[in-house]
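>>> give me coordinates for this.
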Amino acid sequence: MANNTKADLLQWLAGGTRTYGWDAVIAYGRKDANALLRKQFIAGFADATTFPTMQGVIETGQLTKTLRNVQLGPPQLSFEASSLDESRARLTLRIVAGQVVTEGEGGVVQKIQELVPAFSPELFMNIALNKTDGGSTSAGELYLDLNDAYDFTTSLFDADDDAGQVQAGVFFRERFAELPQARRFTLGSVARVDGVFEVESFEVRTQMAPGANVRSAANFGDGAVLMFIKFRGGKPGTMPTPDAFRYLIPEDGFGATLILSASSLLTRLGESIGAYLGEGVTFQVTAAQNALVSAKASGEWSHVSVDPYSAGWQSGPACSTTNVYDRLDSFSVSSLTLSIDGEKLVLAWDETHQRPWYCFGMSWPCSQPALVFSETTSNSGNYLVDLAVTCKFVVRLNPAGEAIVVEQTSYASSVSCSDMHAPSPISNAQVESHFQAGIQSEVKDTFESIPDMTLPIGALSGLLFADSNSVRLKEAAAPQDLVCFGDIDSNTETPCLCPEDSVLGANGVENLTCNVAVAQWTLRDGDGNDDPKTVGSITAGRYQAPDMSNADGVSRQIIVTAHAVGGGQAHALITVLKTPLMVDPVFQVVSPAGRCEILAGALNTPDVEARLIAHWPEIAPSLTPVPDKPGAYVFAPGKSDKVHSLSLDRVEFTSKHHAGAVSSAYVLTQWRSDTATIIIDPEWTGPSTQAKLMLLATNDDWELVPYDGADWTLFAGDGSVDASGIYTYPERPEAGFAVVQAILDDDGYELRSHLVIPSLAKSFPVVSKYATRFRVLAVGTGGITLYWQRPTTQAKPYYTVLRDGALFCAGLYPPVPYMTSLEAGKTYKFTLRVTYKDDPQSYDCGPITVTVPLP
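Predicted coordinates for the structure are as follows:
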């Protein structure tokens, strides 16, 4: 469903004030909110405070996800579950760099993902938008804190994997808690300064766009952050219900909407008009909530000056003159109103005034003009003045977008005088006509050209983002409330780079521009390195990415900083890819009867070409493009193979847009089950560039023990393995993994196993308080074996095994199999709990369900 158009909103706003008693309401949409978050994220990354790379293990009992050198991208708000009843939104963080290794039962690697922006898992959470209390200079700050996030989900795990979703939430919540500075993002800082608009407080709500909860909709997730604002001296309004309040961001290309209540608008315009008419004129707004609003004047329009009417006549030998005076120099304005009608402001005055008059006369002998022999001042009375004035004004935004200008477009008036009873022989009609002309002239002089009124709405929009951003207004109208449409942009004096966030291939070029003069350009990577071989070079905004042929990872993030001549800095984040061709995953395991999907893409184009290179061509594996999904392919391992135990097929991707670039994805198929297990010896004390591999199998007593004498071979991938099972990691990984095989003839029974070793395991060892590879194996009659690998933290762990939720055993167990006997045929649930002396939190693995074998 589309959002409202501007015309729809104006029609709705014309039905009455829509601010529910608040002095102003501002709404800004997802695009502008996310731009604020992205700018802060990049600035924080430049200060080395935003999301350092993460290492860790997410253990569910079924799957283990090992995260190495993981980098999160900018947070992105969405509003598919938002309501005006609360102030929450959906927050998405993409995992844009690093490696994620998925292990299944028995610690077998199932998938390796080398993460790049094009193919990256996402982390989702609900989060509350909070505000701080105001102070002497601030009415408060609108912010979100990742520590307040809840209901975590992630595409690292299947949507129905409840345990995986819960444990992923626990993992990332812990990581966020370790970042007291970087976890908080500001969405608005409201200043408190003297002026026409002095914000005292505000409330926050979120709003979903129409139909934005439908995943297939073009505007899915669209919505807005709303701030309901009270000015000093005002009263807080009420909160609208979701079904009574329109979505305020129009689909006409605007990102923010500012509404000044009709009450606030008329109050401020009434002050200007009152000051113009005289000190005695004031306006008072009268309106029921969400009804048409008007302001009624009180006081007197003073400084009215009507010339007296003069008449003269002769009666016999006597000559006479009389002056008729309007005795008042003001008019009551009790019926003067200021209202809004059809997007025009209307100043209307329609009133019958009863005004007193008196006359002063003299007579003298016509033959002796200097001799006055009679004066008369006793005649007086009242007459009526019917006065009607209508002035109309339009609202426009000045070219700079900083002020609302209210200018008069029309004037109409009528004045009539009646009920005059002047003494004879004075003509009542002539007196009425004289007074009418005088009053008409005064009214015209005052009301025909009321000076333009200026409302500094830009000051209000600046207060609402009192840091480096403000609402840039583009259009304005006054259907009832004053509504302004615009966007949130950086202040003109704040340094800003464009583009802020981009992706390049190795040796690629990006031209950056800054809105202010730049004194110096600097570069560094996420670790603080500034060696041109690592970060590239920049001259006058022209950035050239480094050569990535010797890079350890598949991408590198570079911070570009422009140091402004006048002070201040602007930052941009550039992700440099080792190759412009991206695949996901780079390695995965598929069962003989299974299928798996591979995604591929090229920088700035979806056009890729795929070629399947079969390990054993006679098995006839296949690769099929997915219809209507560019870059997606389905791999099938082929027919059954009774000769080979493993096959590793490679899919090679190229693109005509990137000559010479090649990327590969590997698929491992296990045609025969392993009869043993290979593990990396956790007690290995040799060089960090090597690992000791151990072949484990059960003996006659059903104990899982190591076996010596196996034949070790590197089946495929990087590195090397010697005859004793010492694996040496590669200096420069190419495939990104190794597949090591071990075979041993044990009295005619072949012990056979393989192990997939990710190449980054050496460079980025994982530190975790969780035990991993927790397994419960049913062995022999009435027996089970519990096995786990100890946590990688240096702290000493204490283990507690829970059986069906109750204590089963506990102690400082070494990381070796633990055997016990239970009732045969019965099913149990086991949970492994790890605790530490100085840490009140427990770290659980499981539960795992096992049925004890029968005799």
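>>> contacts and neighbour counts: CA atoms only from here.
Noted.
>>> list the buried ones in the longest helix seen in the chain?
Counting residues, the longest helix found in the chain (DSSP state H) is helix 428-447. Neighbour counts over helix 428-447 (16 or more other Cα atoms under 10 Å) mark 428, 431-440, 442-444, 447 as buried.
>>> same deal with stretch 633-648?
For stretch 633-648, a neighbour-count test (16+ other Cα under 10 Å) marks 633, 635-638, 641, 646-648 as buried.
>>> give me the residues contacting stretch 674-690.
Stretch 674-690 is touched from outside by 106, 691-698, 726-729, 742, 750-755, 762, 789, with contacts defined as Cα atoms under 8 Å, 6 or more residues apart in numbering.
>>> pretty sure residue 114 sits against residue 97.
Yes - when contacts are counted by Cα atoms under 8 Å, residue 114 is listed as touching residue 97 (7.3 Å).
>>> give me the angle between the lengthiest strand in the chain and helix 428-447.
If you go by DSSP state E, the chain has its longest strand at strand 344-365. Angle between the axes of strand 344-365 and helix 428-447 is 140 degrees (criterion: axes from the mean of the first three to the mean of the last three Cα atoms, to 10 degrees).
>>> now do strand 344-365: which elements does it pack against?
Of the remaining helices and strands, those touching strand 344-365 by 3 or more Cα pairs under 8 Å, 6 or more residues apart in numbering; DSSP states H and E are strand 318-326, strand 337-341, strand 374-376, strand 380-397.
>>> name the residues of the last one that come out as buried.
Going by neighbour count (16+ other Cα under 10 Å), the buried part of strand 380-397 is 380, 382-385, 387-397.
>>> same check, this time on the first one
Judged by neighbour count (16+ other Cα under 10 Å), strand 318-326 contains these buried residues: 319-326.
>>> repeat for the shortest one
When neighbours are counted by 16+ other Cα under 10 Å, no buried residue of strand 374-376 is found.
>>> what does that strand contact?
Residues from elsewhere that reach strand 374-376 (Cα under 8 Å, 6+ apart): 360-364.
>>> run this one through as well so I can compare:
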Amino acid sequence: MSGNSLADLLAWLKVKSRLQGWGMIYAFEKDKINRLIEQEYIRRFNMGNDIAPVKGDVPVVENIWKVSLSNWLLRSPQMSFENTGLNDSRARLSMAVMGGKTVSLNKVNDSWKANKIEEYDPLQGPKLFLELLLHQVIGNVSGDGLISLDLKKSDNFILESSDTLIQREIVGEYFKTLFTELPDEKRIYPLGRIRHGSNQLMNPTSFHLRTQSGADVVVNPQYKGCILVFIATATRKGDGFPGEGFKYLIPDDAGKDYSATLLFEPSAVSASVLIFEVAKLLGISAETDFKYSHNADGELLTATATSGKISLPAINTDVHVDLQDGSKILVNLDLNELIFPSFAPSALVIDVSQNKYTVQWSVATKTRCKLSSQGQVPYEKMIACSLKMSAEYELDDSAAGVSLRRTDLQVDTAAEFLDEKAHKQDKGTNQAEFWDTIKLYFILSTVKADILDKKLGDLLEEALKGLFKADFLVKDLIDEVIEMHVGQTVQGGETHAPWDIGYFGRINPTQTTFVINPTDLILGQDGTHQFATDPVVTGVKWAVEPLVKSADSPGTISESGLYHAPKANSFSGRFTRLRITASDPRTGYFSQALVTVVAKNLTINPRIQTCDRTNTVELRAGSLGNAPQKWSIKNPVAGSGTVSPISGQYGAYTYRPGSEVPDQTFLLEEIEVQVGTEPAQSVHVLVLQKQPAAFVEIVSTDPGKGQVQLQAVINGRVVPVVWRLPLGGPGTIDANGLYQAPANPVASFVLIYAVYENEFLGNFEGFRILPLPLDEFPELLEVLEQ
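Got it, this is the predicted structure:
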């Protein structure tokens, strides 16, 4: 026995309220809510809330080392909840860098020089991770019902793949500052929307999130862990959070597939049900047509109707009346419609104080009454009818369902003829009709109690019993609240009221019954992939749509789910993105996946980096499907180094320089990576054998024209040098040191050598690395020029 069946939970809930002063507590199975969040993330992808490309300088070591970020394209934050305890709950957000460049700079001779350039795409880019420490974050429910978390309250920003822990944390801090400065629409992470309705007692004002592991309360490895949402309302703001021993709220009954439990404060539900039902009877709005009174703690005491009425239909019935002489007479009672106003001075009041639910009403009205007997001329008079009603209700949990059950109904009525004077003979009335009317009047005056007090009282009481029902079902209100709060997120539940009112259901099967496998795929241009659902669902319909607003082709997908990606010449840039949908026409259930199609199957970083001969360089490569990579030094020479894999990290390698090369200033190494039969790609490491004697300065720049004027300085003196491009480009450099970049450079950098030749002292060498294209880095070039 697990000890967490529905019966076990109900027994635990029956002992006392478990809400701890909150208006509601919702529990969702973590894995399924993460799946739902993932599907919502895919649905909203590229809908205008992506963070704009990031540019800026990040100091790592003040005035010594910094990194410059250029056009970093971040995917929208993807949230997941970590399986932690109630007192250490957190949500993790990840943002992959889909594109952009990073230039690392260090200061040499009081000037900044680039020593590393990286260029990212979906195959190889760092990830930004951040945490929301949920116990420090309050979720807000705004006026339009938006449920959101503010990312400026995030913490523990870490940039994966930075060189050192210090750099990872410092760049992370840069993004933390960046997030605090983002506009709301970029910084606020939406989780959903609550429709605020007329139910003032159950409209949320804020919420707190916690996570809970099944291991917190009972040892059962099958428990997935859950997310707890503590919801405050205007009157129930919470008294704290549960500690150890708070039971795992999701039942584990075999075959039931429970994945969500929702707890509601019983008095708020009961009062809401009664107010809503009475409002319907009166034909008024529970939101606008009641005056509410509260105690000092803000709890509702009474709801008084300010408009409305109850109309009882006309009555036409026969009454047998016993006369004093022992005879009987049959009297027909014909009563016009009775309209009882429910507002002042005869206001209907709903009293919900002290967990008692009572409808109280004292009211009077007038109508016309017609009496006739044995074919006599009808006797027609106005009557005054009054009633005093008290209906009491209590919450009832029975096999038929949770309801507000009427425990007592007291109805007192009274009726009187108005202006009870004997009829005078009207003109045109013959003597026989006159004496019949007089006879009927005297008869009725002796039996008024039978007709007006008893019979009419019985009829009114019976009518009110029908209106103020013996049972008002709670389920309809619970369903409405759930639909307003979480839409279709939770379905198919059953309601119980051991103390608090509990709804036990499952996360919306529409988006969680099956998923596309995989949900996030990177595919090469012109490649194919066979999609499937998990679990397998036969007869699903497949569709593909582009996510980039351009003429890019999204590719095609067959009836069986075989996707064919577009060719590289069918889309612009290094990649394109699209969305795959699988839908089941029989149930309406569906799942979606993201696909990124890349123009190249391999990406390596850094593109170039300098290092001293005694240091190492970390290299990373991303390839489609994590295919095996073959790394090597291309065209090794004396002093060439080696590359070796970093244990446990796919695509991560360490370059180690070789032995010292005498009489050389630097050694340019080309590291080559090959995947399968695809053409190899290369990156470069400039190994400094000794510190360069010549310093290459930037004199001026014109990024618009793609030009940089350089000069070489030795011991503070400008010297004539021989300029060359050791990699053959891109671009050209003339004898005067004017570098001209190509219009559309393929490479992300250019390496420039300067050699000062001296027949007595030998050669003095220097170098400069420039990021390309130049017009992407105008601010950085200004820094390098200083």
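>>> re earlier: where does the longest strand of structure 1 end up in structure 2?
Following TM-score structural alignment, strand 344-365 of structure 1 has no partner segment in structure 2.
>>> next, the nearest residue to residue 386 of structure 2 once chain neighbours are set aside: secondary structure please.
Once flanking residues are discounted, residue 386 of structure 2 sits nearest to residue 364: 3.9 Å by Cα to Cα, 6 or more residues apart in numbering. Secondary structure, DSSP: H, G, I helix; E, B strand; the rest coil: residue 364 of structure 2 is strand.
>>> mind putting the helices and strands packed on strand 344-365 of structure 1 in JSON lines, distance to residue 226 of structure 1 included?
Output for these, formatted as JSON lines (distance: least, Cα to Cα, whole Å):
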{"stretch": "strand 318-326", "distance to residue 226 of structure 1": "56"}
{"stretch": "strand 337-341", "distance to residue 226 of structure 1": "25"}
{"stretch": "strand 374-376", "distance to residue 226 of structure 1": "72"}
{"stretch": "strand 380-397", "distance to residue 226 of structure 1": "23"}
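>>> list just the one of the ones you listed that sits closest to residue 831 of structure 1.
With distances scored as Cα to Cα, the stretch of those nearest to residue 831 of structure 1 is strand 380-397 (66.4 Å).
>>> what angle separates the following helix or strand past the closest one from helix 428-447?
Using DSSP states H and E, the helix or strand that follows strand 380-397 of structure 1 in sequence is strand 404-418. With the same axes, to 10 degrees as the basis, strand 404-418 of structure 1 and helix 428-447 are set at 170 degrees to each other.
>>> still on that earlier bit, looking at the buried residues of strand 380-397 of structure 1, which one is closest to residue 263 of structure 1?
residue 395 (15.5 Å).
>>> which residues are in contact with that closest one?
Neighbour list for residue 395 of structure 1: 343-345, 404-407, 476-478 [criterion: Cα under 8 Å, 6+ apart].
>>> closest one of those residues to residue 43 of structure 1?
residue 476 (33.1 Å).
>>> just checking, what packs against the helix or strand encompassing the closest one?
Element membership of residue 476 of structure 1, judged by DSSP H and E, is strand 469-477. Applying 3+ Cα pairs under 8 Å, 6+ apart, we find strand 469-477 of structure 1 packed against strand 380-397, helix 457-463, strand 482-490.
>>> how far off centre is the last one?
Averaged C-alpha coordinates place strand 482-490 of structure 1 at 17 Å from its chain's average position (Cα atoms, centre = their mean, to the nearest Å).
>>> same check on the first one?
When C-alpha coordinates are averaged (Cα atoms, centre = their mean), strand 380-397 of structure 1 and its chain have centres 51 Å apart.
>>> again, but for stretch 42-58 of structure 1
18 Å.
>>> so what touches it?
41, 64-72, 74, 164, 167-168, 171, 175, 179, 181-183, 526, 528, 559, 561, 570-573, 764-768, 770, 772.
>>> and the contacts of stretch 674-690 of structure 1, which are buried?
Among those, those scoring as buried are 106, 691-697, 726-729, 742, 751-755, 762, 789 (criterion: 16+ other Cα under 10 Å).
>>> taking those residues one by one, which sit in strands?
691-697, 726-728, 742, 751-755, 789.
>>> returning to what we had before: which of the buried residues of helix 428-447 of structure 1 sits closest to residue 460 of structure 1?
Nearest to residue 460 of structure 1 among the buried residues of helix 428-447 of structure 1: residue 447, at 29.5 Å, using Cα to Cα.
>>> roughly how far apart are that closest one and residue 692 of structure 1?
Remark: distance between residue 447 of structure 1 and residue 692 of structure 1 (Cα to Cα, to the nearest Å) = 96 Å.
>>> residue 274 of structure 1 now?
90 Å.
>>> go on, residue 656 of structure 1?
For residue 656 of structure 1, the distance to residue 692 of structure 1 - Cα to Cα - is 43 Å.
>>> list the contacts for the most centrally placed residue in structure 2?
In structure 2, the C-alpha nearest the mean C-alpha coordinate belongs to residue 191, at 1.4 Å (Cα atoms, centre = their mean). Residues near residue 191 of structure 2 by Cα under 8 Å, 6+ apart: 37, 146-149.
>>> ok, now with 10 Å
37, 40-41, 79, 139, 146-149, 486 (Cα atoms under 10 Å, 6 or more residues apart in numbering).
>>> check residue 498 of structure 2 too.
Per Cα under 10 Å, 6+ apart, neighbours of residue 498 of structure 2: 9-17, 266, 396-397, 402.
>>> list only buried entries from those residues.
9-10, 12-13, 17, 266, 396-397, 402.
>>> of those residues, just say which sits nearest to residue 158 of structure 2.
residue 9 (40.3 Å).
>>> OK, contacts around that closest one?
3, 247-252, 498, 502.
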